[in-house]
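1. I'd like to go over a predicted model; first the sequence, then the structure.
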Amino acid sequence: MNSPDQLPHTYYAPAGGLPDQNQRARERAVFTTSYAVIPRGVMSDIVTSFLPGWTASRAWILARPLSGFAETFAQYIVEVSPGGGSDHPEPEAGAEAVIFVLAGQLRLVIDEVTHEMAPGGYAFIGPDSAWTIANTADTPATFVWIRKKYEPAPGLDAPASFVTSDQAVRPQGMPDTQGYWLTTRFADPADLRHDMHVNIVTFLPGGTIPFAETHVMEHGLYVLQGRGVYLLNQDWVEVAEGDFLWLRAFCPQACYAAGRRPFRYLLYKDVNRHPKLQLP
């Protein structure tokens, strides 16, 4: 078995286009009251969005707050053509973000500090930070963008921005799993300033979540590499790299890796805050 720091890292990025006219319409897409699955095959050109303040860029918007479903976050995959990007990417005050690069090269400037980012690059952008992003290379760049309205808490400062990478952070084995289930944590779980975590979860072939997790955190889950089988509420669903899963709070969930390669996904969850006792 490979040690965690020897795992091959690949990151699936959608390429758009349109399916062949002879392809059957039925896909693996599912939307229920407790979860949704958006498979990579439906991330075509005709479902992209063009966003104010961005040039030579398009986005697949995979999650947004919906009444009666997910409540805390929005998630995109953004493709930036050479020369494209944004000097004012975030439209809402008080928003925080995570950027994770899937393909290409990006120049990210946060509070006047410049970072050159490659596949596997990870940035946490603190609430109300000034930032810009640009593709200065000659090939397209693609990244995951997760946005959340920061929730202040008494006695806690807002977390500071930081930039790192998948390659720079060593995965940690989950207890009693012999290294078959690993989590790459980019923020300290004990740091209560953070009200969201975006981690990478890795299962080596044979690795599994052996019980149906049922918890208050909601999830956005983008499969970076490999394939697996996921329990979503009462349904077992096959997923593969490039698929996106959206899990409502308290949706039962479990999974196991399939195939010969590591099964890896980027996982969003809301953390470290009291539930509000009154709905907006």
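-> That came in fine, so what should we check first? Because the structure is a prediction, the values reported are computed rather than measured. Residues are numbered from 1 along each chain as shown.
2. use CA for all of it now, contacts and neighbours both
-> OK.
3. next, the buried residues of stretch 252-264.
-> 252, 253, 254, 255, 256, 257, 258, 261, 262, 263, 264 (16 or more other CA atoms under 10 Å).
4. export those as TSV, with columns for secondary structure and distance to residue 240.
-> Below are the buried residues of stretch 252-264 laid out as TSV (DSSP: H, G, I helix; E, B strand; the rest coil; distance: CA to CA, whole Å):
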residue	secondary structure	distance to residue 240
252	coil	20
253	strand	16
254	strand	15
255	strand	12
256	strand	12
257	strand	10
258	strand	9
261	coil	11
262	coil	11
263	strand	8
264	strand	10
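5. just the closest of the residues you listed to residue 104, please.
-> Distances from residue 104 to these, taken as CA to CA, are shortest for residue 264 (19.5 Å).
6. quick revisit: can I get the buried residues of stretch 252-264 in CSV including distance to residue 225?
-> Shown next, in CSV, are these (distance: CA to CA, whole Å):
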residue, distance to residue 225
252, 23
253, 19
254, 18
255, 15
256, 14
257, 11
258, 11
261, 8
262, 7
263, 6
264, 5
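7. determine which two of those residues are furthest apart.
-> 252 and 261 (25.3 Å).
8. between the buried residues of stretch 252-264, which sits nearest residue 137?
-> The shortest gap between residue 137 and any of the buried residues of stretch 252-264 belongs to residue 264, at 27.1 Å (CA to CA).
9. so how far is residue 180 from that closest one?
-> 12 Å (CA to CA, to the nearest Å).
10. who touches both of those two?
-> Residues touching both residue 264 and residue 180 (CA atoms under 8 Å, 6 or more residues apart in numbering): 202, 203.
11. quick one: distance of the lengthiest strand in the chain to the chain centre.
-> Across the chain, the longest stretch assigned as strand under DSSP state E is strand 73-86. Relative to its chain's centre, strand 73-86 lies at 14 Å (CA atoms, centre = their mean, to the nearest Å).
12. who's in contact with that strand?
-> With contact meaning CA under 8 Å, 6+ apart, strand 73-86 is reached by 53-65, 132-149, 220.
13. if we use 7 Å, what do you get?
-> Residues from elsewhere that reach strand 73-86, judged by CA atoms under 7 Å, 6 or more residues apart in numbering: 53-65, 132-148.
14. against that first model, consider the following:
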Amino acid sequence: MTGPTYAAPPGGLPQQSERLSDRALFTDAFAVIPRGVMRDIVASRLPLWDDTRAWILARPMTGFAETFAQYAMEVAPGGGSDRPEPEPGAQAALFVLDGELALSIGQQDHRLSAGGFAYVPPETDWRVRNLGDQPVRFMWIRKAYEPVSGLPYPDPIVTHEQDATSVAMPDTDGAWATTRFVDPDDLRHDMHVNIVTFAPGGVIPFMETHVMEHGLYVLEGKGVYRLNDRWVEVEAGDFMWLRAFCPQACYAGGPGRFRYLLYKDVNRHPRLRP
């Protein structure tokens, strides 16, 4: 088995001779943002970030998905930020796709290579910089933390996919497995970011319909996803954005593994008032 690979946005601009059609979809229940639309002209620049651009793939929207924002970040050599987070109370999850990211959390310095993961709690000083000579690309997920009386903030986490535990789903013979960066029993956390892996032919064998919102970024391979009432083919570099209760299932198309980075909100009561 080959080692992990992690797709990154292609940037650039399609040739004038290419067909206009693509697989982009936006409905009242889900969105599909294929890698082919993550081009230079739709990238965003961010205040207090040097030599950086971002493809903003998800943002809270009334009537759609409301809990998180997700960015595909690209930081040029020497770029980064000493004040990356603009909102008090926000937490962050970072996952490096390629390059090497220098990350400081408080007084602790870290280097994250491809496959590296970090969780940054709310009200925490953190900084990122590209100290190498090649661009670094990573996923950045932001969520406003929902505090609970009597529960402290979670601790920072810095790890790598290869050091995290991959757990096979029951009765799947390893065809469907989840790599968890956060202990699912730790109720201090109100979001989880996991890697889901399917062997060729692996399947979610029922229509999941649940309260958690999702951001799914395909890291490797291809698959076919059932989203609400449609089957959609997705591949490495595509992003899917699901609101709560959107029915979903999938199967891996092969010939290699189908893997995606998954966000979901967890461990909190639904708010009864705005």
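-> Received the coordinates, thanks. All values reported here derive from a predicted model rather than from experimental measurement.
15. in structure 1, what sits opposite residue 203 of structure 2 in the alignment?
-> Under the alignment by TM-score structural alignment, residue 203 of structure 2 pairs with residue 208 in structure 1.
16. next, count neighbours for residue 238 of structure 2.
-> Number of residues near residue 238 of structure 2 (other CA atoms under 10 Å) recorded here: 26.
17. kindly report the same for residue 158 of structure 2.
-> Residue 158 of structure 2: 18 surrounding residues under other CA under 10 Å.
18. repeat for the one 5 residues further on
-> Residue neighbour count, defined by other CA under 10 Å, stands at 11 for residue 163 of structure 2.
19. distance check, the counterpart of it in structure 1 against residue 184 of structure 1.
-> Per TM-score structural alignment, the equivalent position to residue 163 of structure 2 in structure 1 is residue 168. Relative to residue 184 of structure 1, residue 168 of structure 1 is positioned 10 Å away (criterion: CA to CA).
20. next: residue 25 of structure 1.
-> Relative to residue 184 of structure 1, residue 25 of structure 1 is positioned 37 Å away (CA to CA).
21. for these two, indicate the residue with more neighbours.
-> residue 184 (20 against 8).
22. strands of the stretch 51-200 of structure 1, start to end?
-> Remark: strands assigned in the stretch 51-200 of structure 1 by DSSP state E, counting those that start in this stretch are 55-63, 73-86, 95-103, 106-110, 113-117, 121-125, 131-134, 141-149, 162-165, 172-173, 181-184, 196-203.
23. so which of the ones you listed gets nearest residue 276 of structure 1?
-> Across the strands of the stretch 51-200 of structure 1, closest to residue 276 of structure 1 is strand 141-149 (CA to CA), at 14.5 Å.
24. just how off-centre is the closest one within its chain?
-> How far strand 141-149 of structure 1 lies from its chain's middle: 7 Å, per CA atoms, centre = their mean.
25. now do stretch 206-215 of structure 1
-> Using CA atoms, centre = their mean, the offset of stretch 206-215 of structure 1 from its chain centre is 19 Å.
26. sorry, back to before: now for the nearest residue to the match of residue 203 of structure 2 once chain neighbours are set aside: which residues touch it?
-> Spatially, and ignoring its direct neighbours in sequence, residue 208 of structure 1 is nearest to residue 256 (4.1 Å; CA to CA, 6 or more residues apart in numbering). Residues in contact with residue 256 of structure 1 (CA under 7 Å, 6+ apart) are 206, 207, 208, 209, 228, 229, 230.
27. got a winner among these for most neighbours?
-> residue 228 leads those on contacts (other CA under 10 Å) with 24 neighbours.
28. what does it correspond to in structure 2?
-> Aligned partner of residue 228 of structure 1 by TM-score structural alignment: residue 223.
29. check which helix or strand covers its match.
-> strand 222-227 (DSSP states H and E).
30. now do the contacts for the match of residue 163 of structure 2.
-> By CA under 7 Å, 6+ apart, the contact list for residue 168 of structure 1 is empty.
31. can you check residue 110 of structure 1 too?
-> With CA under 7 Å, 6+ apart, residue 110 of structure 1 has these contacts: 129, 130, 131, 132.
32. buried subset of these, written for ChimeraX?
-> Buried subset of the contacts of residue 110 of structure 1, written as a ChimeraX selection, criterion 16+ other CA under 10 Å:
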select :129,131,132
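33. dump the contacts of residue 110 of structure 1 to TSV, plus distance to residue 268 of structure 1.
-> Shown next, in TSV, are the contacts of residue 110 of structure 1 (distance: CA to CA, whole Å):
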residue	distance to residue 268 of structure 1
129	20
130	22
131	21
132	22
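34. about what we covered before: aligned counterpart of the residue nearest to residue 208 of structure 1 in structure 2, please.
-> In structure 2, residue 256 of structure 1 lands on residue 251 (TM-score structural alignment).
35. from residue 245 of structure 2, how far off is its match?
-> 19 Å.
36. over to residue 138 of structure 2?
-> 28 Å.
37. and those two? Which one has more around it.
-> Taking other CA under 10 Å, residue 138 of structure 2 and residue 245 do not tie; residue 138 has more neighbours (29 against 14).
38. which position in structure 1 aligns with the more buried one?
-> Using TM-score structural alignment, residue 138 of structure 2 pairs with residue 143 in structure 1.
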